[in-house]
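1. Just a sequence and a predicted model for now, questions to come.
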Amino acid sequence: MMLHATRFVLHLVEGRTMARSDPHTPARPAATAAAAWLILAVLLLFSIAAPLNQFKVPPIMPLLMEAFGLTVSGAGLVMSVYAVTGLILALPAGLIYQKAGPRLTGIVAGGSIVLGSALGALSSGTGALLASRVVEGVGTSFMAVLAPAIIAQWFTTRQRGTAMGIWAIWVPVGTAAMLILAPALAQAAGWRSVWWLGAAYALVVTLLYLAFVPRGPAPRTSSPQPDRAPAGALEGRPDQAVTSAQVLRNRNIWLLAGAFAAFNGAAVGLGTYMPTFLTSQHGLPLAQAALISSILTLVTIFSAPAGGVLSDRIGSRKKPYLVGLAAAIVLLPLAGAVSVTGLIVLVVLAGLFLGIVPTNIFAAAVEATGDERQGGAAMAIIMVGQNAGMLVGPIIVGVLAETAGWPAAFASLAAISALGLLSGWLARVR
């Protein structure tokens, strides 16, 4: 009954009017702006399940180290193995989405996260815990490709930056929620309760996604070959759609993936160890350390959408993400050299600048294809970069923290961010 009711609501919303985009964009039959925003809201709630589960490790890492007898770098592996799965599956996930469509891909994404989190809650050894993280990583691989591809088809070029900016808060919202909730929950009911919470949320939003997302393809928001394609977009005959193979050979999308790899390496490298750094070096209680660590992600909840609106207004995706990467070079290395008060100021500033990076890289990658229907393939390439960064970043920071100290570990984030700035600058996108 609930499933039929929600589909009826979506049908009413879609059927109210017809919408057009810019002059070169064909009409979107049976698709209204209201329907697009409703789909975006559902996608956001669904997507949050991935970071909510991925980032449940950092806020309770000391408890996991004690429970499983792990070192700092060993605990970082619990984060990195998640990224290994994403790195391996990123390209296949994008191609599978292009063939399977949004509903089947959504079932795989949500179902894998539910199953993996439940298996993790039942694990009794390090091997079982790592295996469960691999299963969760499968779900996140599909989730990261799924949502931007759907958004690209439901929103016009003029609205896409704003829509991507709103969806881009999926990671900070999920991360911040766990940073705030996990310590108190783990101390009250044990670390396994955090895993059960992640499984329960993923199950609920998967059902919500299946209730609202239409079975058929989304309406077109632009022609396969627009009259004025964005810089770096693929070119072809006007009557010929862009193929996935062409997208996979697009140099500009791979350069954007390189920039995003560096961004994630620096951001996740910092976020993974920040609670542990604050408890071990500044003597803060775990809950307080996790709360301070959450400030950066809380700020990006506002800066990510703002970055999308800004890019739509100035007509550029490249300028905002370059500014964000440049700020990371300056700000992130200071984390190991300031007081707790200084660190709070630092993470606020970092959140303001870092939040605009993912929004604009996502939008630039989709637009570089020249055909939003290939958004899944473009995002698959971007996810290769994301997972490579998430894999390498925590390893670099963890090893340096053990061998050279925390200041050296955080200083490495400047070099990582500089590589991202270079890669992003070389990409020919608008």
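-> All right, it came through fine.
2. make it CA atoms for all contacts and neighbour counts henceforth
-> Will do.
3. I'd assumed residue 383 was in contact with residue 83.
-> No. Between residue 83 and residue 383 there is no contact under CA atoms under 8 Å: 9.9 Å.
4. and residue 90, what does it touch?
-> For residue 90, the contact set (CA atoms under 8 Å, 6 or more residues apart in numbering) comprises 141-142, 145, 380-381, 383-384.
5. Among the residues you listed, which one lies nearest to residue 209?
-> Nearest to residue 209, judged by CA to CA, of these is residue 142 at 13.9 Å.
6. what's the one helix or strand that closest one maps to packed up against?
-> Assigned by DSSP states H and E, residue 142 belongs to helix 126-154. Helices and strands touching helix 126-154, by 3 or more CA pairs under 8 Å, 6 or more residues apart in numbering; DSSP states H and E, are helix 33-54, helix 72-100, helix 102-122, helix 157-167, helix 356-368, helix 375-403.
7. rerun at 7 Å
-> Packed against helix 126-154 by the contact rule (3 or more CA pairs under 7 Å, 6 or more residues apart in numbering; DSSP states H and E) you find helix 33-54, helix 72-100, helix 102-122, helix 375-403.
8. quick one, which of those helices is packed in tightest?
-> helix 375-403 (a mean of 26; mean count of other CA atoms under 10 Å).
9. before we go on, here's another structure to hold up against the first:
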Amino acid sequence: MDNKQTMSPAKAWLQFAIVFFAGITIAMGMFKVPVNMPNIMNFYGTDMTTVSWMMSIVGISCLVTALPAGGIMQKVGVKTFGIIVIVCGILECLLGAVAPSIELLIASRVLDAVSYGCLTMVSVAIISASFAPEQRGLPNGIWVIWVPVAQLLVAQIANGVVPAFGWQGEWIVVGVCQIIALVLFILFIKNPGQQAADADGTDEPEEKASIVDGLKEPGPWLLTLICCGLAFGCSVYTGLYPAYLSSPMGAGLDPADANNLVSLGSLGGIVGSVLIGIIINIVKPTKRGWLMLAICAVSIVTFLVVFSVPAAIMAIFIIWYSFVSTINMPVAFAWVPDILKNPKTLSMAMGIMMIGANIGGALGVTLPSALIDGAGGVWAACLPLIVGLAIVSLVLTVMLTLYVKKKVLPVRPDLEGK
């Protein structure tokens, strides 16, 4: 797969719209659990700790599947892999709706891990194949809001469906949405390899790179460490900051006021996703390392003051913190195709990159929480960890930027002058 746009802008945006819709339905499958936890507890007569495994098992499984998934996608092709991913989501909804025990319901969530954990790789591969390097920023930025949109939708579905049909009704509704996404995906999504063949006027899809070729690319390994380091500080926002706002040893706000501030913060994430997409498009593909460097620097400063913001400007800071926590992954998604000596290894590169993002997301709440608890509830006790890792990410970004300049650009004529 090269880095030239292989279809018209209208067709490229159609490809994105379908994969974005598919992503929303898959994220709905992931986040239909939190809004139905009390209903599931009552139905099976179990406790919250047991039901919480329905979320934990997805996070654990995502860590395990990231690298093999990249290899499988590189082997079978992006479209085929995308179909498998969506089918896994559908099967989870169907099996979960009829699960006779909580144990089987939890086990079915492994299928959600495959769908939720792998669809981002599919989306980035399709965006990279459909849009020229200088045009990928906006779709990558918009893509990041797939989760907030899904969380909003599952809450509304729960309000409308669950009172009449129980929590199983939400499983069925989400499954139907995923079936619609699957049909659209099969009908309209083109495999990136076939896009290149169509552009060349040939019938043969381009040759795939081997999995070993993908593993030998240094760029994705550096990028996965960068994403991991930044994910810790970002996870503090999503996982711990609501508790900090209402904690007596934290901001000490009224719980209702704290919830309102968290809701307000979502605006920063949504606006940030679109804004960073526009910025990515403005910045030349060969200069995106400097954009990531700027994000690392801004993140370091933000993480450093996260637990010492005056109440008077807390609302503004939360919008800013949400913005900062949102913008690094769109840049990584847009940058990853251009840090490869062999662009045909993109599928494997995505799998490698998602390892760091998943590890940071999984441990970014657990480790800071342990440090805070160990310090007797002092929230600033986790700052050396999250700020230190962000500094490491900054150093690694400098290294990756220099590596791309010296080792990648000389062998990538498609990036010349970009």
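-> Structure's in. What do you need? Here the structure is a predicted model, which is why all the values come from computation and not from measurement.
10. Keep only the contacts of residue 90 of the first structure that stay in contact in the second structure.
-> Counting by both residues aligned by TM-score structural alignment, their matches' CA atoms under 8 Å, the contacts of residue 90 of the first structure that remain in contact in the second structure are 141-142, 380-381, 383-384.
11. Would you reformat those residues as a markdown table and include distance to residue 124 of the first structure?
-> Conversion of those to a markdown table gives the following (distance: CA to CA, whole Å):
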| residue | distance to residue 124 of the first structure |
| --- | --- |
| 141 | 26 |
| 142 | 27 |
| 380 | 34 |
| 381 | 35 |
| 383 | 31 |
| 384 | 31 |
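12. between the residues you listed, which is nearest residue 339 of the first structure?
-> Among those, and counting by CA to CA, the member closest to residue 339 of the first structure is residue 383, at 34.7 Å.
13. The second structure: which residue goes with that closest one?
-> When the second structure is aligned by TM-score structural alignment, the residue opposite residue 383 of the first structure is residue 354.
14. Outside of stretch 135-146 of the first structure itself, list whatever touches it.
-> Residues from elsewhere that reach stretch 135-146 of the first structure (CA atoms under 7 Å, 6 or more residues apart in numbering): 47, 50, 82-83, 85-86, 89-90, 93-94, 97, 102, 105, 108-110, 112-113, 116-117, 376, 379-380, 383.
15. Give me the mean distance between it and the second structure.
-> For stretch 135-146 of the first structure, the mean deviation from the second structure after alignment is 1.5 Å (mean CA distance after the TM-score superposition for the first structure).
16. these two touch, right, residue 108 of the second structure and residue 91?
-> No. If you go by CA atoms under 7 Å, residue 108 of the second structure and residue 91 don't touch, sitting 8.3 Å apart.
17. before we move on, which element is the residue nearest to the spatial centre of the first structure in?
-> Centroid-nearest residue in the first structure: residue 171, 5.1 Å away (criterion: CA atoms, centre = their mean). Using DSSP H and E, residue 171 of the first structure sits within helix 170-189.
18. Helices along the stretch 201-350 of the first structure, start to end?
-> Using DSSP state H, counting those that start in this stretch, the helices of the stretch 201-350 of the first structure run over 244-248, 251-281, 286-314, 318-331, 340-354.
19. Only the buried residues of the shortest one, if you could.
-> Okay, so that is helix 244-248 of the first structure. Buried positions in helix 244-248 of the first structure, judged by neighbour count with 16 or more other CA atoms under 10 Å: 244, 247-248.
20. average offset between that helix and the second structure?
-> Mean deviation for helix 244-248 of the first structure: 2.5 Å (mean CA distance after the TM-score superposition for the first structure).
21. Can you tell me which helices and strands that helix packs against?
-> helix 375-403.
22. What helices and strands are in contact with the helix it packs on?
-> Short answer (3+ CA pairs under 7 Å, 6+ apart): helix 375-403 of the first structure packs on helix 72-100, helix 126-154, helix 244-248, helix 251-281, helix 356-368, helix 406-426.
23. That one vs the second structure - mean distance after superposition?
-> Superposed on the second structure, helix 375-403 of the first structure shows a mean distance to its aligned partners of 2.1 Å (mean CA distance after the TM-score superposition for the first structure).
24. Counting neighbours, what do you get for the residue in the second structure that residue 252 of the first structure lines up against?
-> In the second structure, residue 252 of the first structure lines up with residue 219, judged by TM-score structural alignment. Per other CA atoms under 10 Å, the neighbour tally for residue 219 of the second structure reads 26.
25. for residue 219 of the second structure, what are its contacts?
-> Contacts of residue 219 of the second structure (CA under 7 Å, 6+ apart): 339-340, 400.
26. nearest to residue 243 of the second structure, of these?
-> residue 400 (35.7 Å).
27. Correct me if wrong: the closest one contacts residue 221.
-> No. Between residue 400 of the second structure and residue 221 there is no contact, the gap being 9.6 Å when judged by CA under 7 Å.
28. And the two? Which one has more around it.
-> Each of residue 400 of the second structure and residue 221 had its neighbours counted (other CA under 10 Å), and the higher figure belongs to residue 400 (21 against 17).
29. who's in contact with that one?
-> Residue 400 of the second structure touches 219, 222, counting by CA under 7 Å, 6+ apart.
30. what about it, distance to residue 222 of the second structure?
-> 6 Å (CA to CA, to the nearest Å).
31. nearest spatial neighbour of the match of residue 383 of the first structure, skipping sequence neighbours?
-> Sequence neighbours aside, residue 66 is the residue nearest to residue 354 of the second structure in space, at 6.2 Å (criterion: CA to CA, 6 or more residues apart in numbering).
32. For residue 46 of the first structure, give me its contacts.
-> 205-206, 209.
33. Over in the second structure, see which of those survive.
-> Of the contacts of residue 46 of the first structure, the ones still in contact in the second structure (both residues aligned by TM-score structural alignment, their matches' CA atoms under 7 Å) are residue 205.
34. As CSV, the contacts of residue 46 of the first structure with distance to residue 77 of the first structure and neighbour count would be great.
-> What follows is these, written out as CSV (distance: CA to CA, whole Å; neighbours: other CA atoms under 10 Å):
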residue, distance to residue 77 of the first structure, neighbour count
205, 28, 20
206, 28, 24
209, 31, 23
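35. returning to what we had before: tell me which of the helices of the stretch 201-350 of the first structure is the most buried.
-> Most buried of these by mean neighbour count (mean count of other CA under 10 Å) is helix 251-281; its value is a mean of 25.
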